[in-house]
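[1] Got a predicted structure here, sequence first:
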Amino acid sequence: MGTTDGHHPDALVIGGGIGGLSAALALARTAVNVRLYEQAPGFGEVGAGLQIAPNCTRILHEYGLLDEAVALGVTPAHMVMKDAVDAAELTRLDLKHLERRYGFPYLVIHRSDLHGLLLRACERLGVELVNDARCVSYENTANGARVAFADGRTDEAEVVIAADGLHSVARALLVDDETVNSAYVAYRSAMPSEQVRGHEVHERDVVVYVGPRCHFVQYPLRGGEMFNQVAVFESPKALAGVEDWGTPDELDQAFKGTCDPIQRGLPLMWRDRWWRMFDRDPITTWVNGRIALLGDAAHPPLQYMAQGAVMAIEDGWVLAEHVRAQQARRSDRSSGIDWEQALAAYEAVRPEHCRRVVNTARQWGELWHLDGVERLQRNVLLRARDTHDYAFTDWIYGPTALTPEEEPDLYLGIPLDSVEL
């Protein structure tokens, strides 16, 4: 069974999450005809809050979507890191000052709100959206690439963008690898802010409590009308190889001995679902012929840097920028896009940047979850940081997405044993 209408677009995007929608939008803005397939019967996102740093809000601004995103979310005043045991402040970022430095705001937004914003933008630009289509295979053809779906349908185009997530089918064309289990699990909740009034929460800040093998995050959403929480901890059951791991009994045990703000927040967590935290080892090859990985299919990170959705949006923007640059250089507009050249340019800049993000996220997770003497050494190190020191954010929040950058001088590279207590 072939496609239902026999018409082949210029590009297929597989996956209707934030990465797929943003890639479809970016390509459609260059006048590429895009068809997007999503395996679910409808478009939507589950989860709660997302943090969107300036390296992404600058892209939303370019798309004409930033004002709407800000109206749907919150631009917090500070990001504050505290010790989960005693609630003592360790360090903070002044997010208003950060906005002046990078030119664009730090935004927190509900995942479904960002997803809906991108979906509406795709619809306005005429992206063809197809649901109930689970892609099961990819292959290159003489003039492009073809995908096949579980119901027997096939489709093909000049290029296929595989935004099919952590368990990407397309990734197997490039590497025989497995997901990496961190043994950490995340619980989430989002509730009306009235439920936490009187809990001594920060209503205009992002607050991260870092503790022994656990951390706890709080911040406002939807103009302050909603409050978001994330509880993350290492699962003893996962470490022991137990199949049913990350369960609510482990949640309660993991946060015993933590400070009062966390204890007041724990009863509000959703306990009927949880998210086990996996990533993959970085790869440097994302393109196979006319098939290209994007988002979590290429670089699924652990969540500690809040860059998963951001990197996916950057991917689509970078690819479209190379398509646009090629269009500007073409003298014969009827000759079409040289997709090999565009994909090669995309692959030349994105894998290295995303490798650094994935590896740094792993380092940050280790730093956040220290115990004993190392926890105390970490706290001394963080308290010594100047609020307006951006040595460890310039490489990630600055406009680095289009060009390879030198290896950053990471704050996390300072050995803890160099700190005197």
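    That came in fine, so what should we check first? Numbering: from 1, shown residues only.

[2] When you work out contacts or count neighbours from here on, use the C-alpha atoms and nothing else.
    Will do.

[3] Quick check: closest non-adjacent residue to the residue nearest in space to the middle of the chain.
    Most central in the chain under C-alpha atoms, centre = their mean is residue 308, positioned 1.5 Å from the mean C-alpha point. Nearest residue to residue 308, sequence neighbours excluded (C-alpha to C-alpha, 6 or more residues apart in numbering): residue 301, at 6.1 Å.

[4] May I have the secondary structure class of that neighbour?
    When classified by DSSP: H, G, I helix; E, B strand; the rest coil, residue 301 comes out as coil.

[5] likewise residue 87?
    For residue 87, the assignment made with three-state DSSP gives coil.

[6] what does residue 350 give?
    Three-state call for residue 350 (three-state DSSP): helix.

[7] okay, now residue 126: neighbour count?
    16 (other C-alpha atoms under 10 Å).

[8] need the contact list for it.
    Residues in contact with residue 126 (C-alpha atoms under 8 Å, 6 or more residues apart in numbering) are residue 28.

[9] and the comparison structure, right after this:
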Amino acid sequence: MTETVLIAGGGIGGLASGLSLARAGAVVRVLERAPALTEVGAGVQLGPNVTRILNAWGLSSALESVAAFPANLHARSALSGELLATLSLRDMPARYGAPYATIHRADLQTLLLQAAEVQGVVVRCDAHVQDVQNLGDAVAVALAHQGSELTERADALVVADGVWSVLRQQLLRDGAPRMTGHLAYRALVAQSDLPVHLRTQDVTVWMGPRVHVVQYPVCGGEWLNVVCLTEGQLEGVAWQELQGWNLRKTTADTRADLQAALTDACSSLHALVDACGEWRLWPLCDRVPMRTAHEHVQGRAVLVGDAAHPMRPYLAQGAGMAIEDAAELGHQWTAVPDCDVSMRLNAFAQARWQRNAQVQARAIRNGDVFHATGPVQWARDAGLRMLGARLMDVPWLYGYRHGA
């Protein structure tokens, strides 16, 4: 028997899940609330734990055509500009069997969409899933589509509608995401528009008191993604506005915010920030790390990606964990072919929740390390000078293999 799966959300987690399940033999339909499948945001870092999955799905050539493959990850002091340590990324294939890539989010979404459609996944836009009902041996969803109210039934529902998931609230009733008190200012700039000394094909993290800046190439290396992450709250912003990736302030206000955050930064970092023209603001929201497997599965509904485990970007693994979720879901679909769908979903939840909780917790900890002040900052810098790549490498993260 071929099972039918509905997926609520056509972002990275939804499309990756659709592709993985279709490869496992399911009939998949993706329901995306937006009128067209477009991606917001900017850059995404993909460690070898993620590119290994994409390669296994036959996407290595597609990835190579749009991604960049940085040679190094540098850690620098935002205050002095000192190079504290370097981790070689060109060695990742030898150490972990897959490369480290950086990619524009829209390119990653397009890559997954095209691969999913080749596998027979049907993507329907302007289809807003509003309600889910577990029926024991099936799931029913109510959706609005082009002005009509419809009900669809399937063997399972993948909830991939993001950090502000409406369906999570119906299934878990655990409240809204929390404000982290951290803000991300994001910019994309063509490398050709930068002075030669600011162009780079490496990843650099500049760490300062209560702020850090990360930069890396995307779009095959032709563009530079720059993100300034700082601590603070937004005043006078409606709750609904917090749900967007692309809040904007006036140019003058944005410049003032960045200058205040980087008051004591070195001239090289100021030059990089000044060279970026248009900045967009992303208020960071998350949840406490997962505590039980039930946060992944409720009956025939399974939550993946940010709907299940939104995390801070300080380990660069938000998209990565969504893709790992998708791979594990496809694995369980074929690993227990004679069992019912509920058993597959519960096996998925048991395989994933602790891994996701670990990454969520480590991302929070990394934020504290990146933004350290006083003696903790001095100890961090001294440790990087002495141990370098040993502190920056993350074998438990990069060496992970789903289904193992």
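    Ah, there it is. These numbers come from a predicted model, not from an experiment.

[10] Quick check: TM-score for this pair?
    The TM-score (TM-score structural alignment, normalised by the length of the second structure) is 0.90; 383 aligned residues with a C-alpha RMSD of 2.0 Å.

[11] Could you list which residues are in contact with the residue nearest to the centre of the first structure?
    Each residue near residue 308 of the first structure by C-alpha under 8 Å, 6+ apart is listed here: 295-296, 300-302.

[12] Most widely separated two among those?
    With C-alpha to C-alpha as the measure, no two of these lie farther apart than 295 and 302, at 13.0 Å.

[13] What is the corresponding segment of the first structure for the strand of greatest length in the second structure?
    When the second structure is parsed with DSSP state E, its longest strand is strand 178-190. Strand 178-190 of the second structure corresponds to residues 180-192 in the first structure, going by TM-score structural alignment.

[14] What's the average distance for that stretch when superposed on the second structure?
    Once superposed with the second structure, the aligned residues differ from stretch 180-192 of the first structure by a mean of 1.3 Å; criterion: mean C-alpha distance after the TM-score superposition for the first structure.

[15] List of residues touching that stretch?
    So stretch 180-192 of the first structure is contacted by 47-49, 225-236, 238-239, 246, 268-271, 273-281 (C-alpha under 8 Å, 6+ apart).

[16] What subset of these is buried?
    For those, a burial check counting by 16 or more other C-alpha atoms under 10 Å picks out 48-49, 226-235, 238, 246, 269-270, 274, 276-280.

[17] Mark which of these are part of strands, please.
    Judged by DSSP E, strands contain the following of those: 49, 226-234, 276-279.

[18] Now these in CSV, please, with extra columns for distance to residue 254 of the first structure.
    As requested, those are exported to CSV (distance: C-alpha to C-alpha, whole Å):
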residue, distance to residue 254 of the first structure
49, 22
226, 26
227, 22
228, 20
229, 16
230, 14
231, 10
232, 9
233, 6
234, 8
276, 15
277, 16
278, 19
279, 22
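
[19] With adjacent residues omitted, what lies nearest to the aligned partner of residue 371 of the first structure in the second structure?
    Residue pairing (TM-score structural alignment): residue 371 of the first structure is matched to residue 373 of the second structure. Of all residues not flanking residue 373 of the second structure in the chain, residue 209 sits nearest, at 5.1 Å (C-alpha to C-alpha, 6+ apart).

[20] what about the helices in the stretch 201-350 of the first structure?
    With DSSP state H, counting those that start in this stretch as the criterion, the stretch 201-350 of the first structure has helices at 236-239, 248-254, 260-265, 308-329, 339-368.

[21] Could you single out the most deeply buried of these?
    Greatest average neighbour count among the helices of the stretch 201-350 of the first structure goes to helix 308-329 (a mean of 21), per mean count of other C-alpha atoms under 10 Å.

[22] which residues in the first structure does stretch 314-326 of the second structure align to?
    Mapped onto the first structure using TM-score structural alignment, stretch 314-326 of the second structure spans residues 304-316.

[23] meant to ask about stretch 262-272 of the second structure, not that
    With TM-score structural alignment as the criterion, stretch 262-272 of the second structure aligns to 255-265.

[24] Do me a favour and get the end-to-end distance for that stretch?
    Its start and end residues considered, stretch 255-265 of the first structure measures 11 Å (C-alpha to C-alpha, to the nearest Å).

[25] That stretch: how far from the chain's middle?
    27 Å (C-alpha atoms, centre = their mean, to the nearest Å).

[26] Also stretch 92-111 of the second structure?
    In terms of C-alpha atoms, centre = their mean, the centre of stretch 92-111 of the second structure is found 13 Å from the chain centre.

[27] Repeat that for stretch 184-203 of the second structure.
    The answer for stretch 184-203 of the second structure is 21 Å, by C-alpha atoms, centre = their mean.

[28] What distance separates the opening and closing residues of it?
    From its first residue to its last, stretch 184-203 of the second structure covers 17 Å (C-alpha to C-alpha).

[29] Show me what counts as buried in it.
    In stretch 184-203 of the second structure, counting by 16+ other C-alpha under 10 Å, buried: 184-191, 194, 199-203.

[30] same thing with stretch 154-164 of the second structure?
    Across stretch 154-164 of the second structure, burial judged by 16+ other C-alpha under 10 Å covers 154-164.

[31] Near residue 242 of the first structure, how many other residues are there?
    11.

[32] ok, which stretches of the stretch 1-150 of the first structure are strands?
    For the stretch 1-150 of the first structure, the strands defined by DSSP state E, counting those that start in this stretch occupy 11-14, 34-37, 49-52, 78-83, 89-94, 107-110, 128-130, 135-140, 145-149.

[33] wait, which of these is closest to residue 357 of the first structure?
    It is, among these and with distance given as C-alpha to C-alpha, strand 49-52, at 14.6 Å.

[34] Can you state the residues of the second structure onto which that closest one aligns?
    Residue span in the second structure matched to strand 49-52 of the first structure, by TM-score structural alignment: 43-46.

[35] Tell me the mean distance between the matching stretch and the first structure once they are aligned.
    Using mean C-alpha distance after the TM-score superposition for the first structure, the mean distance for stretch 43-46 of the second structure is 0.6 Å.

[36] Pull out the buried positions in that stretch.
    Buried residues in stretch 43-46 of the second structure, counted by 16+ other C-alpha under 10 Å: 43-46.

[37] try stretch 25-39 of the first structure
    Across stretch 25-39 of the first structure, burial judged by 16+ other C-alpha under 10 Å covers 25-29, 32-39.

[38] Fine, thanks again, bye for now.
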